[in-house]
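*Asks:* Curious how this folds, go ahead:
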Amino acid sequence: MLWKQFSRRSISPQNKENLNQQVITRRRDSKISNRYHDNSSQLTIIENYQIPKQPKLKAHDPLFDETLWKCNSQDLTLKLFKESIIDRTAAFKEIYMVGKQIGSGSYASVRLCADKLTLKSYALKIYNKSAISSSRQKSILREIRILQMIKHPNIINIYNVIETNNHINLLLEYIDGKQLNTLKGYNLKQALYQIASALNYLHARHITHRDVKIENILYSDGQVKLIDFGFSTLFSNSIKKKIYCGTPSYMAPEIVTKQYYKGPPADIWAFGIVIFYLTQGYFPFKGSNDKELFQLIMQCNINFNSITDVYLQDLLYQMLQFDPEDRISTAEILLHPWFLEYIKPIKVNSKSQKSSCSKLNSPKQINPYQQYQSTVKKNDKASIEYQLDHSQVRKGIVQSYMSSVASTKSPILRRRDSGNQTFDKSNNF
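*Replies:* Model (predicted):
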């Protein structure tokens, strides 16, 4: 050591201090060079001293819970929004050809796209990187991750995520269909049932869509697809957050008043607005501007008596409650009498058709909704003839109907039969 080399000499205090400083400097430089010799690529040079880079902490996204995301497929978002010298646009054009624009939104546009080799059609959702803020980057990554982790016949599929020089491209399922406002009668009810099934699937996985509207529901060949997950979130259904997003006509009162709220009831409200518009032909709230519209939503005065179908009236009454806690859930919507007509009869094989006819005609195999409907018609006439309270009669019919389908009951129906909750919450119908 340098100190031992001069230990036998007489050293002045000033020389001793200089010598100590030299020893300290050598030790420090020796430790740094030995420790980081093999990791020189991870070092930053500052004033001839090598110090390790500080690790960048991953920004936490409050609208996405990593613990709830269990996706077995490869994460396609790892390399997004990073610089690269590769001409990704040229590579993309070698594989795909991009056609006309088929949709647009606040942050992205959608174009028709096709694989040059297989000629398979896709919907290409395009985000312009130059117009994307840091907060919007999180939303795009969250949208991609949520689409990757879900699989449902009534929800749009994602196939790939491709980054080019100036854009982030989502390769989505192409649906050559139409919107729901062209459907009527049984086809409309069947389509709405499929949307209820898709929302039930999402809410069971703690996913909230947050932009349920007619424009985000496409219909093709008897099948409905829920699209556009740009505002969707993933965190526990019991957590309340203040998130202002959606389309004004479909916003729930808790969103308009900018309160902390749970996600699923807001989807239920928006879905109720969709059903109301498609069945009645107009929105329950209509204002000349957003301010007037929001005032009407906060007042929540809906004329349910204008709805002629008492079962649809009852369903919408439970979906469009001002208090989110009073709204019906998606699981309950699927079991509501208005939707039970959607139940299809059991298919019979041609070989055993003769032997099974007697079983189909037996009382146990009769569609319970048909029996329920005929009972309602008879009791409607009786209530008029004997001047009975119509709402009380209907309430008794619903309870009787629920007990008749006890073999296929869920815990929700058992709870209702026990008297904790009924379909009819008011006697004002």
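*Asks:* contacts, neighbours, all on C-alpha from now
*Replies:* OK.
*Asks:* Following element in sequence after the helix or strand hosting Lys377, please.
*Replies:* According to DSSP states H and E, Lys377 maps onto helix 368-385. Moving toward the C-terminus from helix 368-385, the next helix or strand (DSSP H and E) is helix 390-404.
*Asks:* Please verify my assumption that Asn128 contacts Asn165.
*Replies:* No - when contacts are counted by Cα atoms under 8 Å, Asn128 is not listed as touching Asn165 (9.8 Å).
*Asks:* Second chain to compare with the first, below:
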Amino acid sequence: MNEKTLKLTIEDEKRLEERGYKLGTQISSGSFARVFRALHNHTGPCAAKVIDLSSTSEEYRLKFLPRELYTMKKLKHPNVINILDIFAIDKKMVVIFMELAEGGDLLDLLREEGALNETRSRTFFCQFGDAIRYMHGLNFAHRDIKCENILLNRTRTIARLTDFGFARTCFDAISGYRLLSDTYCGSAAYVAPEVLKSQPYSPLKSDVWSCGIVLFVLLNNRLPFSDTDNKKLAKRQTERKYNFSRNLSTDAKELINHLLNPNPIQRPSMTDVFTMAWFINDKGG
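*Replies:* Sure, this is the predicted structure:
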């Protein structure tokens, strides 16, 4: 799957056209999925995430993909990328049509503009953070929050959460109890120490940690912890060995310190996060 366009049979192209879709050129690619520009007859430009099932594991096909599709259908929030349609091709590929984010992702923005000021960072955090708070309210955890999974509109004023490949429900309908996770998910630089240590963890609290990493990156244009060895990384996280690369308000530093609390029990919920001074005392910056 290295071509910049997707090769489909004439029959599959006709099936897509019957539903109003036409695939264009590639925007981005991952280990087993590519994202293409697409066009719908009525709604206009959109994006198509094409998952090559032949390059995925059985666990992904039977466990993670169904969860992703289920979660995406359930979530309806202005700061979650909206799913337009899902299309299977000969049991070899799954095509997910979704809103097109023409402004790239937060990492693209930082590469071009450098660290953001507190006002702009706050705006983006309120947007994607509210999407995560909404997910948590429905007992869903994202488990792969990072700058690359927060997309922007053309004018780069609105942030939307995407990529629900590791999302899962955190509630057992039979017992009524919250569920812990034991699957290692996400990018090491963004995951909480309890995940790195392979301990059973609350996926909701690990999401909060990841939000803290994203906020740190927005304000400093670098990661707080950058070790490639997971044991060393977890040790630095637990010892809270990170430094701010620029002058930030006391409220901003305090918020990050709460989000990056290595003790998940003491880490705030996403609802509690928005009651903190950085949001209430918004003085610009």
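*Asks:* Show me what the helix holding Lys377 of structure 1 packs onto, helices and strands only.
*Replies:* Identification of packing neighbours for helix 368-385 of structure 1 by 3 or more Cα pairs under 8 Å, 6 or more residues apart in numbering; DSSP states H and E yields helix 390-404.
*Asks:* what stretch of structure 2 does whichever helix or strand comes after the helix it packs on fall on?
*Replies:* Per DSSP H and E, the first helix or strand lying C-terminal to helix 390-404 of structure 1 is helix 411-417. Under TM-score structural alignment, helix 411-417 of structure 1 has no counterpart anywhere in structure 2.
*Asks:* Which parts of structure 2 are helices?
*Replies:* Remark: helices assigned in structure 2 by DSSP state H are 10-18, 58-59, 65-74, 106-113, 118-137, 193-196, 203-220, 230-238, 250-259, 270-273, 277-280.
*Asks:* Where in structure 1 does the third one fall?
*Replies:* This means helix 65-74 of structure 2. With TM-score structural alignment as the criterion, helix 65-74 of structure 2 aligns to 140-149.
*Asks:* Ser358 of structure 1 sits in which helix or strand?
*Replies:* Short version, using DSSP H and E: Ser358 of structure 1 is in helix 353-360.
*Asks:* Stretch 191-203 of structure 1 vs structure 2, average offset?
*Replies:* Comparing stretch 191-203 of structure 1 with its match in structure 2 after superposition yields a mean distance of 1.0 Å (mean Cα distance after the TM-score superposition for structure 1).
*Asks:* whereabouts in structure 2 does that stretch align?
*Replies:* With TM-score structural alignment as the criterion, stretch 191-203 of structure 1 aligns to 124-136.
*Asks:* How about stretch 274-281 of structure 1?
*Replies:* Counting by TM-score structural alignment, stretch 274-281 of structure 1 corresponds to 214-221 in structure 2.
*Asks:* chain center to that stretch, what's the gap?
*Replies:* In terms of Cα atoms, centre = their mean, to the nearest Å, the centre of stretch 214-221 of structure 2 is set 15 Å apart from its chain centre.
*Asks:* can you give me the end-to-end distance of stretch 109-123 of structure 2?
*Replies:* 14 Å (Cα to Cα, to the nearest Å).
*Asks:* chain center to it, what's the gap?
*Replies:* Taking mean C-alpha positions (Cα atoms, centre = their mean), stretch 109-123 of structure 2 and its chain are 18 Å apart.
*Asks:* now do stretch 146-160 of structure 2
*Replies:* Offset of stretch 146-160 of structure 2 from its chain centre (Cα atoms, centre = their mean): 10 Å.
*Asks:* quick one: contacts for the closest residue in space to Phe124 of structure 2 that isn't next to it in sequence?
*Replies:* Closest residue to Phe124 of structure 2 apart from its sequence neighbours, by Cα to Cα, 6 or more residues apart in numbering: Ala159 at 5.8 Å. Neighbouring residues of Ala159 of structure 2 by Cα atoms under 8 Å, 6 or more residues apart in numbering: Asn79, Phe124, Gln127, Phe128, Ile150, Leu151, Leu152, Asn153.
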